[in-house]
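S.K.: Turn this into a structure:
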Amino acid sequence: MGSDGPSPLEQVAYLARAESRVRILEALLESGPATQRDLRTRLDASRTTVARSLRSLEETGWVDPEARTYRLTPAGRLVADSFLDLVDTVRLTEELSEFLTWFPRSELPFDLARLADAEVTTSDAGDPYAPARTQSEILRTADRVRLFLPSIDMEGTKLIAEQVTDGGLDAETLIAPDLEATIESDEYAPLLREKVETGRSDVYVAESDLGFYLGIADDGTVQIGVEDDDGLPRALVETTDERVREWAEETYETYRANARLKPVGEF
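M.R.: Prediction:
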């Protein structure tokens, strides 16, 4: 297109206005040259829709017809690849929106694209504790875990104690400093004392507040959880990405290096 043609932004808007155009580019990018019949079958679209979309993509110079077969031009391949990357990015940020709202951004140095394959669990009015339930699964399946706990509840504390004392779980826990009085209370202390006495569970008190939940399992799984200002779970991200695990390991070790080991006699 010449300088008098649509601007790049207008061309992006033009592509985004019709899902059929995007899906044709995606189909040709993923599977290579195709006939109109192939594309109609793949898109489950009418002859008119596919023919009209192909004609407009030809006019932009993104698709080239040859002997009734359509293929991406070099420009079309670049546009398709970049546009679909943008779609994936927008989809990812939408999935992570609740998590990103409550996570301290200064603590997250890795590329968010690393979470593209993560399992994201969020809370809603119908199931406000969904992230907490997903979080607890790591305790049932792992042999060893290391945990950041910015808050605690009785149900979760009982589960950890049970998995350590009866299930053989090796658990190291780092708690926020404002939780120390809670774990020394008559309600919590017996459970914590019992699991620490097994020799498979150490409890550390962090030097400063913990802005998020972190769970690191021996099988490579990493969980990152966030709460709202009332301590209610809002979102949990679970991933096995290597770079995220490196960040989790480094973050945990940094906090633990400045934490105080709590002896069993204090429970």
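S.K.: use CA for all of it now, contacts and neighbours both
M.R.: Fine.
S.K.: could you show me where the helices are in this protein, in order?
M.R.: Remark: helices assigned in the chain by DSSP state H are 8-17, 19-31, 36-43, 47-60, 74-95, 97-102, 130-141, 154-165, 180-183, 189-196, 242-257.
S.K.: out of the ones you listed, nearest to G220?
M.R.: Among those, helix 242-257 comes nearest to G220, with 7.2 Å by CA to CA.
S.K.: Now the closest one: buried residues?
M.R.: Using 16 or more other CA atoms under 10 Å as the test for burial, helix 242-257 gives 244-245, 247-249, 252, 255-256.
S.K.: And stretch 101-110, by the same measure?
M.R.: Judged by neighbour count using 16+ other CA under 10 Å, the buried positions of stretch 101-110 are 102-103.
S.K.: E266: neighbouring residues, count only.
M.R.: When neighbours are counted by other CA atoms under 10 Å, E266 registers 10.
S.K.: Does it touch E184 like I think?
M.R.: Yes: look at E266 against E184 with CA atoms under 8 Å: they come within range, at 6.9 Å.
S.K.: So what's the residue count around the nearest residue to M154 once chain neighbours are set aside?
M.R.: Nearest non-adjacent residue to M154, counting by CA to CA, 6 or more residues apart in numbering: Y188, 7.4 Å away. Neighbour count of Y188, defined by other CA under 10 Å: 18.
S.K.: One more, please, to line up against the first structure:
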Amino acid sequence: MANQPNALSTLVTSSCRVAILRQIVRSPASIDELDSAIDSTRRSILRNLKRLQDDGWIDQSGAEYQVQSMVREYVQDIIQKIEQGNRIEEIQALLRNVSYNFDAVPKEILIESEISVRCPQAPTRPLNETISKIRSSKTVKLFVPFLSLQVARALQASVENDDKVSLVVSRDALRRLQSSDLEDAFKILLPLTYGHQCPVKPIGICNLEDESILMCYDEHGGLHGTFHGTFQSIREWSNERYRNQRDKARPIKTFDRRIQ
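M.R.: Have a look, this model is predicted:
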């Protein structure tokens, strides 16, 4: 490893080599196993394996490749730092498109959560994933500043399936609920709905049976991305936030199209 600085530079600028090390730092792997696990061509994997061997990061024992024992901890540390960097980039990409100050959200929630972000290739991914989770949960506690037709229909199906549903909506979302294409859903959700008379920030909470989802909206009311997880801190924080929003809202007792 006499030429370690150059070798390190070569490593961190190659996603294929990072992916290889991520696999074999856990346990030795053959070329067939790496080919199945890594999103790259077999030829590229073989070329990068040779480069890692030449730079002294790995060696080969029979058909399997493994990280050199003398640098195993060092490689683990590098992989962890790269993954943390990628994680920060994902978070920044999500937050750049959301008009909300996330200082009030505990940092461990942002770091530990799984992230789903809308992108050109999958513009409705966060919405579709959230709807799927709502449909599969027996308990749904939802606070939203904006309400899409798809989410309203998912909640309607949950109620009709005798799931436990509670909905807190903003004034704008309430108007949406009362639109003609949602009137049947609104009548079903009416006894379970609480409304805010004041505008709310573009952030939503969805507390399910075994998961909590922090919903991030863009300035046009589209669901841009989500932070979601099952760990204790996100469950406690999101449940507390939902209760706070629920306490500020009032029950919607009648179907009133005159809400301003």
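S.K.: TM-score for this pair?
M.R.: The TM-score (TM-score structural alignment, normalised by the length of structure 2) is 0.70; 241 aligned residues with a CA RMSD of 3.9 Å.
S.K.: sorry, back to before: compare the helices of structure 1 and report which one is nearest to Y204 of structure 1.
M.R.: Here helix 242-257 is closest among those (CA to CA), at 7.3 Å.
S.K.: And for the closest one, what's in contact with it?
M.R.: Under the criterion CA atoms under 8 Å, 6 or more residues apart in numbering, residues 109-110, 114, 148, 174, 204, 206-207, 214, 216, 220-222 lie in contact with helix 242-257 of structure 1.
S.K.: Now do that helix: distance to the chain's middle.
M.R.: 17 Å (CA atoms, centre = their mean, to the nearest Å).
S.K.: distance of L147 of structure 1 from E30 of structure 1?
M.R.: To E30 of structure 1, L147 of structure 1 is 41 Å away according to CA to CA, to the nearest Å.
S.K.: Could you report the neighbour count for the closest residue to V22 of structure 1 other than its chain neighbours?
M.R.: Nearest non-adjacent residue to V22 of structure 1, counting by CA to CA, 6+ apart: L15, 6.5 Å away. Residues contacting L15 of structure 1 under the criterion other CA under 10 Å number 20.
S.K.: Just to check, L15 of structure 1 is in contact with R21?
M.R.: Yes: judged on CA under 8 Å, L15 of structure 1 makes contact with R21 at a distance of 6.4 Å.
S.K.: Provide the contact partners of stretch 161-178 of structure 2 at residue level.
M.R.: Contact partners of stretch 161-178 of structure 2, identified using CA under 8 Å, 6+ apart, comprise 137-148, 152, 155, 158-159, 182-183, 185-186, 189, 192-200, 245-246, 249, 255, 257, 259-260.
S.K.: so what's the residue nearest to the spatial centre of structure 2 closest to, chain neighbours aside?
M.R.: By CA atoms, centre = their mean, structure 2 has its centre lying nearest to I115, at 2.1 Å. Nearest residue to I115 of structure 2, sequence neighbours excluded (CA to CA, 6+ apart): F227, at 4.8 Å.
S.K.: With L95 of structure 2 as the reference, measure out to that neighbour.
M.R.: 11 Å.
S.K.: okay, these two: which has more neighbours?
M.R.: Counting neighbours by other CA under 10 Å for F227 of structure 2 and for L95 shows that F227 has the greater number, 23 against 19.
S.K.: so how many other residues sit close to the nearest residue to Q150 of structure 2 once chain neighbours are set aside?
M.R.: Distances taken as CA to CA, 6+ apart place I131 nearest to Q150 of structure 2, at 7.4 Å, with adjacent residues excluded. When neighbours are defined as other CA under 10 Å, I131 of structure 2 has 17 of them.
S.K.: Same check on the one 4 residues further on?
M.R.: By other CA under 10 Å, 19 other residues sit near R135 of structure 2.
S.K.: Aligned to it, what sits in structure 1?
M.R.: Under the alignment (TM-score structural alignment), R135 of structure 2 maps onto R140 of structure 1.
S.K.: Please verify my assumption that that match contacts V164.
M.R.: No: at 10.1 Å, R140 of structure 1 does not count as touching V164 under the criterion of CA under 8 Å.
S.K.: coming back round to it: now for the residue nearest to I115 of structure 2: which residues touch it?
M.R.: Contacts for F227 of structure 2 (CA under 8 Å, 6+ apart) come out as 109-110, 113-116, 213-215.
S.K.: cutoff 6 Å now
M.R.: 113-115, 213-214 (CA atoms under 6 Å, 6 or more residues apart in numbering).
S.K.: As TSV, those residues with distance to I91 of structure 2 would be great.
M.R.: TSV is the format used below for these (distance: CA to CA, whole Å):
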residue	distance to I91 of structure 2
S113	10
E114	10
I115	8
I213	15
L214	13
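S.K.: Can you tell me which of the residues you listed has the most neighbours?
M.R.: Busiest of the contacts of F227 of structure 2 [other CA under 10 Å] is I213, holding 25 neighbours.
S.K.: separation between the alignment partner in structure 1 of it and P177 of structure 1?
M.R.: Matched to structure 1 by TM-score structural alignment, I213 of structure 2 sits across from Q223. As judged by CA to CA, Q223 of structure 1 and P177 of structure 1 stand 21 Å apart.
S.K.: And P109 of structure 1, by the same measure?
M.R.: On the measure of CA to CA, P109 of structure 1 and P177 of structure 1 end up 25 Å apart.
S.K.: next one: P104 of structure 1
M.R.: The value you get for P104 of structure 1 to P177 of structure 1, if CA to CA is used, is 18 Å.
S.K.: for E119 of structure 1, same thing?
M.R.: Going from E119 of structure 1 to P177 of structure 1 by CA to CA gives 30 Å.
S.K.: Then T165 of structure 1?
M.R.: For T165 of structure 1, the distance to P177 of structure 1 (CA to CA) stands at 25 Å.
S.K.: quick revisit: buried among the contacts of helix 242-257 of structure 1? Need that as a selection in ChimeraX.
M.R.: A single ChimeraX command selects the buried members of the contacts of helix 242-257 of structure 1 (16+ other CA under 10 Å):
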select :148,174,204,206,207,214,216,221,222
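S.K.: can you list the contacts of helix 242-257 of structure 1 in CSV and add distance to F83 of structure 1?
M.R.: Below are the contacts of helix 242-257 of structure 1 laid out as CSV (distance: CA to CA, whole Å):
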residue, distance to F83 of structure 1
P109, 25
F110, 23
R114, 19
F148, 38
L174, 43
Y204, 47
A206, 45
E207, 46
L214, 34
I216, 35
G220, 32
T221, 31
V222, 30
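S.K.: now, which of the contacts of helix 242-257 of structure 1 sits nearest T41 of structure 1?
M.R.: R114 (33.5 Å).
S.K.: All good on my end, thank you.
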